[in-house]
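Q: any chance you can model this:
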Amino acid sequence: MATLLIEHSISDFDTWREAYGRFAERRRASGVLHERILQPIDDPHYVLVDLEFATRDAARTFLTFLQTQVWSTPANSPALVGGPQARIADDAPIDPAD
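A: The predicted structure follows:
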């Protein structure tokens, strides 16, 4: 499993959520297995998004799509403030004794 972790400032959550929703089919077609949206309890103008993929390559491909087709186009990301932070992570091995 690979998780694409995204976080960024937004101007308005409802506007951001509507724009996010427009890409639901693209997320499914790109292999998103699970998605989660979080907001800090003290900042309604910030979002964190976790998108899980079966492979790192699928996560990288979707990140490239976001960078070139979504975040770079104001019409596709109307509530985005500044540039998103994004990284791909894998589950870290843990010691079962912990």
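Q: going by C-alpha atoms from here, please, whenever you check contacts or count neighbours.
A: Noted.
Q: got the buried residues for the longest strand along the chain?
A: As assigned by DSSP state E, the longest strand anywhere in the chain is strand 80-90. Buried residues in strand 80-90, counted by 16 or more other CA atoms under 10 Å: 80, 84, 86, 88.
Q: one more, so I can put them side by side:
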Amino acid sequence: MYTLQIEHKIKDFDLWKTAFDRDPVNRAESGVTAHRISRPVDDPHYVVVELDFGQRVQAEALLAKLQDRVWNSPAAAPALQGTPTTRILESAG
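A: A predicted model of the protein is given here:
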């Protein structure tokens, strides 16, 4: 299993969650099998998203879609602040 982990600052969680739920990259069609949203207990303006995939190439492709279609568009990502930090993780056990 591979996980695309995304961390970034946000302006407002409810605004961010509404945009996330609109799913502009069609997560299911992109191969996402599960996702988790976490927030630091001491920072309401930060979010961590983990998207799980069966194949690494699916995670890489979705990351490219996010970079090209979502994070560069204020309409698609109205609550995003700054540039997200991303990494693709491989399950080790």
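Q: could you get me the TM-score between them?
A: Once superposed, the chains reach a TM-score of 0.96 (TM-score structural alignment, normalised by the length of the second structure), with 93 aligned residues with a CA RMSD of 1.2 Å.
Q: so which helix or strand takes in the equivalent of Val49 of the second structure over in the first structure?
A: Using TM-score structural alignment, the equivalent of Val49 of the second structure in the first structure is Val49. In this structure, Val49 of the first structure sits in strand 46-53 according to DSSP states H and E.
Q: and that strand, what does it pack against?
A: Applying 3 or more CA pairs under 8 Å, 6 or more residues apart in numbering; DSSP states H and E, we find strand 46-53 of the first structure packed against strand 2-10, strand 34-38.
Q: return the most buried member of those strands.
A: Highest mean neighbour count among those (mean count of other CA atoms under 10 Å): strand 2-10, with a mean of 19.
Q: compared with the second structure, how much does that strand deviate?
A: By mean CA distance after the TM-score superposition for the first structure, the fitted strand 2-10 of the first structure averages 0.3 Å away from its aligned residues in the second structure.
Q: which helices and strands does that strand pack with?
A: strand 46-53, helix 56-65, strand 80-90.
Q: closest one to Arg26 of the first structure among those?
A: If you check each of these against Arg26 of the first structure by CA to CA, helix 56-65 wins as the nearest, at 9.0 Å.
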